[in-house]
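Trainee: What follows is a predicted protein model with its sequence.
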Amino acid sequence: MDVTSWLLDSDPSIRWQVLRDVVGAPADVVAEERSRVANEGWGAQLLDLQWEDGSWDGGAWGPADFSEETWKTEGQAWTSTMWTLALLADLGVVPTDPRVAAAVEKVAANVKWEYAGENYFDGEVEACINGRTVRAGEYFGRDMSALVARLLSEQKPDGGWNCFESEVSSFDSTLGVLEGFVEFVSRRGPDSRVDAAIDRALEYMYARGLFRGLRSGEPVQEYYLCFTYPNRHNYHVLRILDLVRASGRAPDPRAVEAISVIRERRGEDGRWLHEGTMRGRIPFVLEEKGEPGRWTTLIATRVLNWWDAAQPVS
């Protein structure tokens, strides 16, 4: 099977990344394809769902009609402003596209966090939420330096972060902050304090093989080895390795077991299955669980290409 052709036979949000990361197409060809994301397919559908008040589904973290009971019975909702902005960034909408810029301005002007009514791009109190706010803000052209400084002050002695009251970090929370920090330096250039914080956080993860407990040696969570998309707040080894790749850092030998897991999941036809998305309300279905997944195949392909390119020639 021609996997590249199959990947290109898809939504513009996938096509432009395949052209950039797999095909190595000229920059102008990539840019032309990327310009379609805000106006065609999934990107356009997400933008269409924005409410007049600037939010998605009536809330910053949770929809307007969301309740603790809904959370218990149906799972977390992924249709609110925070998760939609994250998905729009994943899809790669061009931030300066007039439609995108206008949508983000409405968020900045009107959307408040549920915690204490803070302005959206000022963040709130949880590190994992603030990390994702930094990522979205920087991606869409906001200055997130103040929230970055706060997160730097909250880094734990072991190198990571945790949204809960604990002196021990978590993979999931640390990933959320790392995504914000990587976006920050990619937009603004090297920053010694932020780069050092990224390296400390990655050391926390590498010391655990990217998915194992430090003392037990056992996988911390089963889903750390489950390749879901969209990613939401879930950590998994494919997601963290794609982030390390995007940061411009070289592969670390301590990721070899995680890389082996990725290789083992590749089907005989060269594709990876879409292993699902997290339970809860979603805006629409991107891919069908259990079927070959274009997102998983794209991400796994570029991660393995990055890893293999750094290995010595035997």
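Mentor: Sure thing, it's come through.

Trainee: okay, CA-based contacts and neighbour counts for the rest of this
Mentor: Fine.

Trainee: and the gap between residue 270 and residue 1?
Mentor: In this structure, residue 270 and residue 1 are 8 Å apart, going by C-alpha to C-alpha, to the nearest Å.

Trainee: what about versus this one:
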Amino acid sequence: MSWQTQLRADPLPWLLDAAAPGVRYLALRDLCDLAPDDPQLGVAQRAAHRAGPISAILDQMNEAGFWAEPGPGYLPKYRSTVWSVIMLAQLGASLAEDARIERACAYVLDHALAARGQFSASGPPSGTADCLQGNLCWALLELGCQDPRLETAFDWLARSVTGEGIAPMEDREAPVRYYAGKCGPTFACGSNNKQSCAWGAVKVMLALGRWPADRRTPAMARAIEHGVDFLLGTDPALAAYPNGYSDKPSGNWWKFGFPVFYVTDLLQNVEALVALGYGRDPRLAHALHVIREKQDANGRWLLEYDYAGKTWADFGPKKQPNPWVTLRALRALKAAA
């Protein structure tokens, strides 16, 4: 059965509209099954890098490879280096198409990666968090970065999920330990009242799903199993994960958005699990149903969560059909089918 039978109408002509070159490129790449060397795909990729949000973001980059101000790049939100790099990856940017992207990747690794593999918001390893680690590990791979330092970052990422070889945060003499933010295994986070954070878990699973399967270490395999057990330990459509300081899940779980930073939605949870091969797992059926039900009569999804005016580019009016969100939904449904 074709995955398009899940749709109420065909949104592909809308996504392929040349007025949105970035969406056109990703729709051709991810939905139309073109061969990687198809000339049409190459033309679309080059167009996406020379017009639209990729170009707008890169035009704001400092020659050295950072945005807004030098350093680890977490602040100011959401125009500094961390957010710009994450957004470029979500837009389909590639360092093979623009040398500035390679400089940006190198800058992040030089200034935000601690010696033992923790991506840090402040510089030292204590500034790490699952959402930051997962987002940057995924983004750098997605951009085409092959720096060997990523292996160290992924090793910390995997072992921090299961706790292998990592001391409690109270053991300040240990060479590798947890910290006040990233405070324990199973995605424990200080910002979530030291409980497991599903937002962080989704980012970590996205990154592990992006790492080449034939290069996964045993620690990565164990982390994936651990993370999947956590994310599918409850119905993702209900998001009954630990809430930290609240008595109910964040309403943002059900607001699909673009770009996606540390605030996470149900759709990204499904994206992560589908990429790891769980698209046909019956525990994901309800979540996939919720995604399908959110499309309109034209087979399009609305922009319900955004960062309008806060990033280097905007992506359409809120509560209106949105090509970027529609692209996200279609990729997830296609992969699950």
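Mentor: Cool, the structure landed. As the structure is a computational prediction, the values presented were derived from the model and not from experiment.

Trainee: Tell me how they score on TM after superposing.
Mentor: Remark: TM-score between the superposed chains equals 0.80 [TM-score structural alignment, normalised by the length of structure 1]; 291 aligned residues with a C-alpha RMSD of 3.0 Å.

Trainee: thinking again about what came up before, more neighbours: residue 270 and residue 1 of structure 1, which one.
Mentor: Legend: neighbour count by other C-alpha atoms under 10 Å for residue 270 of structure 1 and residue 1, higher for residue 270 (15 against 9).

Trainee: Quick one: neighbours of residue 168 of structure 1, just the number.
Mentor: 13.

Trainee: And what about it, helix, strand or coil?
Mentor: Assigned by DSSP: H, G, I helix; E, B strand; the rest coil, the conformation of residue 168 of structure 1 is coil.

Trainee: What of residue 137 of structure 2?
Mentor: helix.

Trainee: Test my guess that residue 220 of structure 1 contacts residue 211.
Mentor: Yes. Because the distance of 6.1 Å satisfies C-alpha atoms under 8 Å, residue 220 of structure 1 is recorded as touching residue 211.

Trainee: With neighbour numbers in mind, choose between these two.
Mentor: residue 211 (25 against 17).

Trainee: burial count for residue 222 of structure 2?
Mentor: 17.

Trainee: That one matches what in structure 1?
Mentor: Counting by TM-score structural alignment, residue 222 of structure 2 corresponds to residue 196 in structure 1.

Trainee: State whether its match is indeed within a helix.
Mentor: Yes. When classified by three-state DSSP, residue 196 of structure 1 is found to be part of a helix.

Trainee: what sits against it?
Mentor: Residue 196 of structure 1 makes no contacts at all, as judged by C-alpha atoms under 8 Å, 6 or more residues apart in numbering.

Trainee: Roughly how far does it sit from residue 57 of structure 1?
Mentor: Counting by C-alpha to C-alpha, the gap from residue 196 of structure 1 to residue 57 of structure 1 is 37 Å.

Trainee: Likewise for residue 263 of structure 1?
Mentor: 38 Å.

Trainee: what does residue 276 of structure 1 give?
Mentor: In terms of C-alpha to C-alpha, residue 276 of structure 1 sits 22 Å off from residue 57 of structure 1.

Trainee: now swap in residue 262 of structure 1 and tell me
Mentor: Distance from residue 262 of structure 1 to residue 57 of structure 1, by C-alpha to C-alpha: 35 Å.

Trainee: Just want to know which of the two has more residues nearby.
Mentor: More crowded of residue 262 of structure 1 and residue 57, by other C-alpha under 10 Å: residue 57, with 23 against 20.

Trainee: doesn't residue 81 make contact with that one?
Mentor: Yes. Residue 57 of structure 1 lies in contact with residue 81 (C-alpha under 8 Å); the separation is 7.2 Å.

Trainee: Just give me the neighbour total for residue 260 of structure 2.
Mentor: Using other C-alpha under 10 Å: residue 260 of structure 2 sits among 18 other residues.

Trainee: Translate it into the numbering of structure 1.
Mentor: Superposed on structure 1 with TM-score structural alignment, residue 260 of structure 2 falls opposite residue 231.

Trainee: Same check on residue 312 of structure 2?
Mentor: Matched across to structure 1, residue 312 of structure 2 falls on residue 283, judged by TM-score structural alignment.

Trainee: Then residue 154 of structure 2?
Mentor: Using TM-score structural alignment, residue 154 of structure 2 lines up with residue 148 in structure 1.

Trainee: need the contact list for its match.
Mentor: Counting by C-alpha under 8 Å, 6+ apart, the residues that residue 148 of structure 1 touches are 131, 134, 181.

Trainee: between these, which is nearest residue 170 of structure 1?
Mentor: residue 131 (13.6 Å; C-alpha to C-alpha).

Trainee: so where in structure 1 does the helix or strand that contains residue 27 of structure 2 end up aligned?
Mentor: Element membership of residue 27 of structure 2 [criterion: DSSP states H and E] is helix 21-31. Per the alignment by TM-score structural alignment, helix 21-31 of structure 2 matches residues 12-22 in structure 1.

Trainee: Distance from the chain centre to the matching stretch, please.
Mentor: Centroid separation between stretch 12-22 of structure 1 and its chain, computed with C-alpha atoms, centre = their mean, to the nearest Å, is 16 Å.

Trainee: Okay then, goodbye and thanks.
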